[in-house]
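J.: The following block contains a protein sequence and its predicted model.
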Amino acid sequence: MGDVYRAVDVVLQREVALKLVRPVADTLMATERFQREARAIAQIRDPNVVSAYDFGSDGPDSYLAMELVTGCTVGEELREYGPFTADRALHVVRQAAAGLAAAHEQGVVHRDVKPGNLLLAEDGTVKVADFGIVRFLDEETTTMTSSAQIVGTSHFLAPERALGKPAGPASDIYALGCVLYQLVTGRTPFTADEPAAIMFQHVEREPVAPSELRPELAGECEELILWMLAKDPAKRPTALQIAGGARPSNDTTTTELPPVRRPDRRRVLAGASAGLVLAASAVVGVAVYNEAEQKPATDSLLPGKPSVEPTATAVAVRTTTRPPVTRSTKPTTVRTTGPKLTKSTKSAKPVKSSKPDKTKKPKKPKPSSGKP
């Protein structure tokens, strides 16, 4: 949402990332989202979250001055060099988890965690960015949710959100688990042509184990991924646990809650009418909304902005390189087998007896002769 430019704060004489929102058809909603982002990142003080410096308006335009991060996004590095090693991916995700932990501590849920919203600075620091569709845990329904829209990116959408339930901190963890899965395998846990089909898989399917795609992922990395991708939000780790390097086998701080009953297929399909079918209008729009945000900014700002360099460039342009990742020559194997379906046994038909019915008939009385 909005265009981001590299600009100069003429008062403090420092470079900043300047995000602008210009009047559009849905100005009220765009402005509300913009204000929410400013409010969210202003509450968070953490080295793994992009800092906010200033917020205001200039005529019909609203602006947000933020920390300038020179480098690239995690998504850009993935596209350029391919899958990460397990160690590097864990290092990136744990830093992102530290930033999310700081946000969750302030009652802020990101709701759109994905590789494109994780900035990778030149010094290797990972910073969580783009809090434009956050949810505050201390608020009731807002104009953003009262219309029953599901916001986010379908490839990283938690099952509970696909069913139309509110986002919580555990929803960010699931999304981050999808990011980790993609970083080490080169693909998202679930894929399909339509967002609704992807959302259905988040609810009903289990992902292919990462070690089946790359055997060397067996162990700590795979354990963490599957822990983060638990269907039940209560069974996922917290952001603080991930940042601290916790593992399912040795973690002792997680409180085991009563198991949550998984929705049956009919309920999921019914939920699809309210949630997945909603994707035809909401999620498809969301996909367009999110993908549009990834487009590079234009080369100049509005005329008459003296604080902006005439040759402004988009934030997070890649300025560093790393050696190409050596890819394995072994072919990737994908599990295609599933549980065998057992045909139900037909019930036996009643057997008819071939013997005649031996039931005795009552004897007829003899006719009277009429004699006394």
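T.: Received it, and whenever you're ready, just let me know what you need. Numbers count the residues shown, from 1 in each chain.
J.: For the rest of this, base every contact and every neighbour count on C-alpha atoms.
T.: OK.
J.: And for the lengthiest helix in the chain, what's in contact with it?
T.: Counting by DSSP state H, the longest helix found in the chain is helix 86-105. Helix 86-105 has contacts (Cα atoms under 8 Å, 6 or more residues apart in numbering) with 44-49, 109-110, 118, 125-128, 169, 172-173, 176, 180, 183-184, 217, 221, 238-240, 242-245.
J.: For the helix or strand immediately after it in the chain, name the packing helices and strands.
T.: Per DSSP states H and E, the first helix or strand lying C-terminal to helix 86-105 is strand 108-109. When contacts are defined as 3 or more Cα pairs under 8 Å, 6 or more residues apart in numbering; DSSP states H and E, strand 108-109 sits against strand 135-136.
J.: Check which helices and strands the strand it packs on sits against.
T.: With contacts taken as 3+ Cα pairs under 8 Å, 6+ apart, strand 135-136 sits against strand 108-109.
J.: tell me which strands and helices the helix or strand where residue 35 lies is in contact with?
T.: Secondary structure assigned from DSSP H and E places residue 35 in helix 27-43. Applying 3+ Cα pairs under 8 Å, 6+ apart, we find helix 27-43 packed against strand 14-21, strand 52-58, strand 61-66.
J.: returning to that earlier point: from the contacts of helix 86-105, keep the buried residues only.
T.: 44, 46, 48-49, 109-110, 118, 125-128, 169, 172-173, 176, 180, 183-184, 217, 221, 238-240, 242-243 (16 or more other Cα atoms under 10 Å).
J.: Against that first model, consider the following:
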Amino acid sequence: MSPSLVLGGRYRVAELLGRGGTADVHRGLDLRSGHWVALKILHRHLAQDPLVVARFRREARVAAGLGHPSIAAFLDTGYDEVPDDSGNAVRVPFIVMEHVAGWSLRDLLRMGGLSPGKAIQYQVGVLAALEFTHRAGVVHRDIKPANVMIAAEGAVKLVDFGIARGSGDPAATMTHARAFLGTPVYLSPEQARGEIADARSDLYSAGCLLFELLTGRPPFLGDDPVSIAYQHVHEEPPRASAHHRDLTPAVDAVLARALAKAREDRFQSARAFTDALRSAARSLVHHDAGARAGALDHHVPMALATGTHVGRAALCG
């Protein structure tokens, strides 16, 4: 994408932040406000596929309806004529989001992991976002470290609603046979079976996220997506305390419930998950006290409301 390109007569395209299967994310300059934004631009070769375009437009509609401090803010959407490799103009849709100057949880894990206190603090922010989205009737369906941004001041921002659906939507499972929507490492058992995803499916994925934040590895690993999906359906996860000496049976109990195979055995709301996690956090003794205080606060830290910039590859779909 040319750095001289201006989308919609307003957004100047800057450097590439990340590339996904359906879209690229660039940093962009809003020429009206002078603020940096994140521009999610559908790949040109997909712009004439009506199903892909419909999904992209649905993502914009979902994002536009979700205003919360722990969710990257939707700003605008539109179309523009973009030249392809042959010089022909292609009408390409784009989404404009808040640009978060920071790192994804995937980045932080690759840098060497987190203390239990920081892991819990960030998880509380993710659960705050999910509590809001679920009350709005939206299931994210792709909770994973790459889709959680941490701004420089510590704000948690959930991003990428590219495969989000309304609760109970019969299409909220797989695109076609053996093609999983969502990332297999964080997939709920019901999604692996091709069943309809609901809020408790997101909470299972959030349980996988918490396990990885605390231990440095997901609960299930395998050589291919099918083997990982099989484990989600049939095998019990390991105890997190077996992978980190500072974790306690209380934390193991929270994860065991979050990762229950049957939806009815899991936490039934993000609020219930949060409350149980705060209680379990009190049993931790070897972690940063300041991070624990943030996790135990009954509100998302005020820093969550001040993030101004979505970066890296988090918005790519």
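T.: Received, thanks. Note that this is a predicted model, so its numbers are computed, not measured.
J.: still on that earlier bit, so of the contacts of helix 86-105 of the first structure, which ones are in helices?
T.: The helices, defined by DSSP H, take in 169, 172, 173, 176, 180, 183, 184, 221, 239, 240, 242, 243 from the contacts of helix 86-105 of the first structure.
J.: which one in the second structure is aligned with the fifth one?
T.: What it means is residue 180 of the first structure. Under the alignment by TM-score structural alignment, residue 180 of the first structure pairs with residue 210 in the second structure.
J.: List the contacts of its match.
T.: Going by Cα under 8 Å, 6+ apart, the list of residues near residue 210 of the second structure reads 119, 120, 123, 255.
J.: Those residues into TSV, with extra columns for neighbour count and distance to residue 105 of the second structure?
T.: TSV is the format used below for those (neighbours: other Cα atoms under 10 Å; distance: Cα to Cα, whole Å):
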residue	neighbour count	distance to residue 105 of the second structure
119	22	9
120	25	12
123	23	10
255	26	19
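J.: Tell me, of those, which are also contacts in the first structure.
T.: Contacts conserved in the first structure for these, using both residues aligned by TM-score structural alignment, their matches' Cα atoms under 8 Å: 119, 120, 123, 255.
J.: what residue of the first structure matches up with the first one?
T.: Under the alignment defined by TM-score structural alignment, residue 119 of the second structure corresponds to residue 89 in the first structure.
J.: With residue 53 of the second structure instead?
T.: So, by TM-score structural alignment, residue 53 of the second structure is matched to residue 31.
J.: wait, what's in contact with residue 39 of the first structure?
T.: Neighbours of residue 39 of the first structure in contact, by Cα under 8 Å, 6+ apart: none.
J.: what do you get for residue 59 of the second structure?
T.: Shown in contact with residue 59 of the second structure (Cα under 8 Å, 6+ apart): 161, 162, 163, 164.
J.: now with 7 Å?
T.: 161, 162 (Cα atoms under 7 Å, 6 or more residues apart in numbering).
J.: separation between it and residue 116 of the second structure?
T.: Plainly put, residue 59 of the second structure is 33 Å away from residue 116 of the second structure if you go by Cα to Cα, to the nearest Å.
J.: hmm, back to that, which pair of the ones in helices among the contacts of helix 86-105 of the first structure spans the longest distance?
T.: 169 and 184 (23.3 Å; Cα to Cα).
J.: okay, stretch 4-16 of the first structure sits on what stretch of the second structure?
T.: Going by TM-score structural alignment, stretch 4-16 of the first structure sits over residues 25-37 in the second structure.
J.: Any idea which residue is closest to the centre of the first structure?
T.: residue 156 (2.4 Å; Cα atoms, centre = their mean).
J.: quick one: what's aligned to it in the second structure?
T.: Using TM-score structural alignment, residue 156 of the first structure sits opposite residue 186 in the second structure.
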